[in-house]
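**Q** sequence-free structure coming up:
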């Protein structure tokens, strides 16, 4: 496999291991730097142009041996300690545990749970391993918790989902952006410059968030709706668009369908009703509509705020309806987009980690999709299992003594003990497994529960592709050798497949895996067949869909504009939908939706709303960032942000320990009193385990379409910790 290096091999151009922005960076050998690598700016990469947040600047810290796993660990006695083992013993134990479970209970008693940080090659191989080697339908990944509602809504409306159907560089050139439920200032700081440039160019920014965040402070207009009411807000704006005659009737007639039903649903949400539901005054609603509709171009971008709700698919659908009704989709510098969170949340589901999808964004229930992928894999389509459970439903089934219970789990690159909703319950379920194997770079809280833990290589020690939030397929290059005790996830799956009877079909060379992935994706919605490692390196990434052109003289379907009967490489698709949308008739679909309450509304016992999110210095479950001294110094632990009036009622001062109690458990953390949050709401970040674990509290109520849990709103009460009894939370063990 070829490695594309820079500076005559002395440094390596690669990408940050964290969020879906996938910022470009350069790694330079330096014996005195953490992990032997120094991080320096890579100014030519177009997405971040050299900028890195604190997490990116310190990403090499986790490469250091003191912060990571460097040898396999096994638990030789049930209830005993994890102790070092050889790789052969560890792999043998995993193969035996998985085989024993399959033989006793059947293939679906073995589950697999992946992570949105896995490369495309690993995601593809893990999905293939689950469905062929294990014969199990029970696979999903933590990306289900990330943008699955946006994916479902985008697929309904446009026929295909790609986080952003346009590159980030278009944002400063549009007229107005509505940013819903995203605090980029903390979650993707290098992206904030695009919105600064938007305003410098004369455009406007509307931020919708129940908190006045760093991002909201940059806005021309900040709307602070009650958590769980984003759907009503979008419908109220669409009502005003219709009432004020701001619809684009020509666009609606030429390029959409279903408008009459969607309009009728929106008209039931008049401004005064929406004000009562959301708390957003009618004049602010009218101002937002005017700001959005008056420029020639505008965008709506959503993130976890509106998506992590039990009605997230409908909520995103309402924002898409607003774009379609005003002609703000399928046109230059306009459109709807989702700001993907995890590093490869997009690519993971495109290529096989999601319970219902096969590589290329093919659906597992589609006979033609099964036929295509089975042909690439060299098996009969009937061998492939049916779609399995979604992420939370899979976690909830762990260890259950029922015919459909999942008795053994292979966990890769995820930490559900901290990141899953109703986390104490998920921890209990994981403890009840008959066998648990974990592949990770650190001993996370979830790994600490395992029977076998395998230390695997990290981002700078392996080559592979990632797909960022723009749909740009990137090459993350190997820059250093891993510690002697670590192996790549591809090597792990190859070794396990061999032990389970599959000697071929699971290569360890990532470029060889990618070439197979290209064939498996060919003709699918997420077509990577025209993308190669060399093209990615030469072009700073390639946007999918990028089909491989047919050989000269080949016969191709006449309605496929990519089939030009030449061998000229497809340029990739940085901007989708400019000519037509993905459904067969080329039209986008309106979806009629109406507001409904959250799954859990405040009561006399639980009178306050809790919303959760991230902070600047930590990432996701914190398994890696909590091992970096600089990041811990900036944000050492959990907290409860609450408004002054609530603090006064509680008699709480800054720093006092508060207990936040929901129907699922109790979390305790210091108070941070702030006027930047609604008076009916408290906020907790979700990066920590133990007594401050925010996801002890969150509600696993699922969106009926996307199966995404309702992380972003649940009913709680808040009390001083010393006087606050509450449900048992389930103690968390493992490192912090």
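**A** Noted; the coordinates are in hand. This is a predicted model, so every value here is computed, not measured.

**Q** C-alpha from now on. contacts and neighbour counts both.
**A** OK.

**Q** quick one: contacts for the closest residue to residue 496 other than its chain neighbours?
**A** In space, not counting the residues next to it along the chain, residue 496 is nearest to residue 95; the distance is 6.1 Å by C-alpha to C-alpha, 6 or more residues apart in numbering. Applying C-alpha atoms under 8 Å, 6 or more residues apart in numbering to residue 95 gives the contacts 496, 499-500.

**Q** what about residue 95, which SS state?
**A** Taking DSSP: H, G, I helix; E, B strand; the rest coil as the rule, one finds residue 95 in the helix state.

**Q** Put this next to the first one:
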């Protein structure tokens, strides 16, 4: 079987070979997984990819629809499932209005499913309430790229450009553990003489690889970038001709940077001034430099502005549109890039068009065969949808490819809201924490069974072929939506015979948009392996490197923006004296629904944990391996204590891959970035104490 990893944004290709073991009395098959040569991962696989088949073959897979009756989920037919959903949607919309039904999607769905989610919500439901868990992944970087460059496409260069860089800044990204198959690109860059700077409150595999580690205080990334900008201007390391010819806003940025006090800012971000000078000098003096951001920078209440400041660093030094130079947002989810391009976000239509632009609405309405005025307006972000649930504005919710009870901040609040719903439908492969609350559960196909396209972190569109028949009665996401549309009277708008039919419509819907896929076809993808967007015609090769001559704004110029230093909205005090930050581990993915069902991955990290500095642990009376209680102003969890000098003394780190009593998002702050509506996952104030002490008290 040939397939493509369902996890991170590299989207590595693989081959899974099944063989029988004659000596095994139970006749269990043996599986061997090997990477397939491809332009992104170059044939590599990480531990998650090697074991991904295990969750797809798991005995815990949902095999048939289930409805809740007398408090218990019971098996029903698909016909009954359709009747239940249709009746509920009609009842809810008749009694409470069209917007009483919402749809919550996911960033690991194929482009075709993401496209259909948006179309289904706006055409079949005519509701404005749709968003997805990618809001928590890429919204800060996406909005920053759109405002600064006029386009958001993850990496502005191809991965191959990395090894041509003279300096690389990795801000809030732990590539060594989160996208390990990319590390050889950075290794080759280092062998070619590149200076690597890593920005992270923790010591990680990535910071150990780097030449310089800036151990920033959680939430102070924008301030750190300001300090580096001041050094770059003071030392004359800008590129005046590039700035004059290709950017707007330099005078405002100069005035802002001139007012920065370096010593105060260094103190604010918790990084020695000498290290800030060293980093800024290395970046500014390099003949070509790249800066990458990920969730450490982006999952903040100033995530949009923080990313803009790192983009400022690239622009004032002339690092755009040439080999080894540029900005890259390291996408987290498997289709975090494509998932936000074709209408799954609250404010978007296919091709990265705006739902509030009359011309965009008219074009998409023409493709869909509806009147422009029938399309609903902009909805709200993912977490704000949970607030609408609490308020009773959303009464029925369909969740597809997501686990919001674990992935949202302030998770106890989210769980309370979902329990208030009149009706909750969850489409998933497993009985996730969210699915356990559902009134109706629908089984969906896995990555081995579901064909479609995905767009990796560099904007390369890839085709994942199906290599296995669906498990049990599981159905493809797109088929479930098409069948529901038929039940709701919109079947003529969703009459697809195959997933390729959906892509053909997506091509036309994206044509002329920012994310133009028109020139990409399944036939080309099979022949060429992968194609970068924008690709406006079938004879276009796809744009691997952006901005070689102009940026995507109408005047062709990028926009510089002064970024003030920003303190996180929640500060420590005597009751909550430590900062909590969250992140990923190498062996698990997102909320762990899939990886915790892979024995080879679950065995490596069987439970969650909290990392504390030895001095902090000693002060709190904590021992390595004991259970501790971690509490914020919103909730509390119980996890295992890990003691390590790799973390700041004022900071606690907890991974995000577990639910229930180990769900770190019970603690996180739901305060939102005012521009992109990203929650402030990466910093909140917490209290830590031994669980034994709590029980004795």
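**A** All right, it came through fine. Quick caveat: nothing in here was measured; it's all calculated off a predicted structure.

**Q** Most neighbours out of the contacts of residue 95 of the first structure, which is it?
**A** The member of the contacts of residue 95 of the first structure that has the most neighbours, counting by other C-alpha atoms under 10 Å, is residue 496 with 22 neighbours.

**Q** Map that one onto the second structure.
**A** Taking TM-score structural alignment, the alignment pairs residue 496 of the first structure with residue 484 from the second structure.

**Q** any chance you could map the helices in the stretch 151-300 of the first structure?
**A** For the stretch 151-300 of the first structure, the helices defined by DSSP state H, counting those that start in this stretch occupy 184-187, 192-200, 230-243, 249-255, 259-267, 271-278, 282-293.

**Q** give me the element residue 670 of the second structure is part of.
**A** strand 669-672 (DSSP states H and E).

**Q** Which residue range of the first structure does that strand align onto?
**A** Using TM-score structural alignment, the residues of the first structure aligned to strand 669-672 of the second structure are 699-702.

**Q** Outside of that stretch itself, list whatever touches it.
**A** Here stretch 699-702 of the first structure has contacts from 309-310, 392, 421-422, 599, 664, 708-711, 713-714, using C-alpha under 8 Å, 6+ apart.

**Q** Closest to residue 580 of the first structure out of these?
**A** Each of these was checked against residue 580 of the first structure using C-alpha to C-alpha; the closest is residue 708, at 29.1 Å.

**Q** got a list of what residue 407 of the second structure touches?
**A** Contacts of residue 407 of the second structure (C-alpha under 8 Å, 6+ apart): 133, 590-591, 656, 665.

**Q** ok, now how distant is the counterpart of it in the first structure from residue 689 of the first structure?
**A** Counting by TM-score structural alignment, residue 407 of the second structure lines up with residue 419 in the first structure. Distance, residue 419 of the first structure to residue 689 of the first structure, by C-alpha to C-alpha, to the nearest Å: 9 Å.

**Q** now swap in residue 20 of the first structure and tell me
**A** Taken as C-alpha to C-alpha, the span from residue 20 of the first structure to residue 689 of the first structure is 24 Å.

**Q** In CSV, list the helices of the stretch 151-300 of the first structure along with mean neighbour count and distance to residue 629 of the first structure.
**A** Shown next, in CSV, are the helices of the stretch 151-300 of the first structure (neighbours: other C-alpha atoms under 10 Å; distance: least, C-alpha to C-alpha, whole Å):
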stretch, mean neighbour count, distance to residue 629 of the first structure
helix 184-187, 21, 18
helix 192-200, 18, 25
helix 230-243, 25, 37
helix 249-255, 14, 53
helix 259-267, 18, 50
helix 271-278, 19, 40
helix 282-293, 18, 42
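
**Q** Nearest to residue 466 of the first structure, out of the ones you listed?
**A** The nearest among the helices of the stretch 151-300 of the first structure, by C-alpha to C-alpha, is helix 184-187 at 18.4 Å.

**Q** tell me the centre residue of the second structure?
**A** The structure's the second structure has its C-alpha centroid closest to residue 137; by C-alpha atoms, centre = their mean the separation is 2.9 Å.

**Q** I figured that one hits residue 299, correct?
**A** Yes - under the criterion of C-alpha atoms under 8 Å, residue 137 of the second structure makes contact with residue 299 at 7.4 Å.

**Q** Could you find the closest non-adjacent residue to residue 413 of the first structure?
**A** Closest residue in space to residue 413 of the first structure, ignoring its immediate chain neighbours: residue 115 at 4.9 Å, by C-alpha to C-alpha, 6+ apart.

**Q** Burial check on the one you found, number of neighbours?
**A** Count around residue 115 of the first structure with other C-alpha under 10 Å applied: 25.

**Q** which residue lines up with it in the second structure?
**A** Using TM-score structural alignment, residue 115 of the first structure sits opposite residue 106 in the second structure.

**Q** got it, and residue 593 of the first structure?
**A** Using TM-score structural alignment, residue 593 of the first structure pairs with residue 563 in the second structure.

**Q** Thought residue 221 was touching its match, still the case?
**A** No - with contact defined as C-alpha under 8 Å, residue 563 of the second structure does not count as touching residue 221 (11.0 Å).

**Q** shared neighbours, those two?
**A** residue 306.

**Q** ok, back up a step: can you classify the match of residue 593 of the first structure by secondary structure?
**A** Under three-state DSSP, the three-state class of residue 563 of the second structure is coil.

**Q** circling back to that earlier point, help me confirm that the match of residue 496 of the first structure is found in a helix?
**A** Yes - counting by three-state DSSP, residue 484 of the second structure falls inside a helix.

**Q** In the second structure, what residue corresponds to residue 84 of the first structure?
**A** Residue 84 of the first structure maps onto residue 75 in the second structure, with residues paired by TM-score structural alignment.

**Q** and the gap between that match and residue 636 of the second structure?
**A** 35 Å.

**Q** Of those two, which one has the most company?
**A** Ranked by neighbour count (other C-alpha under 10 Å), residue 75 of the second structure and residue 636 place residue 636 first, with 21 against 17.

**Q** How many neighbouring residues does the closest residue to that one other than its chain neighbours have?
**A** Excluding the flanking residues, the one nearest residue 636 of the second structure by C-alpha to C-alpha, 6+ apart is residue 630, at 5.5 Å. Per other C-alpha under 10 Å, the neighbour tally for residue 630 of the second structure reads 24.

**Q** aligned partner of residue 630 of the second structure in the first structure?
**A** Superposed on the first structure with TM-score structural alignment, residue 630 of the second structure falls opposite residue 660.
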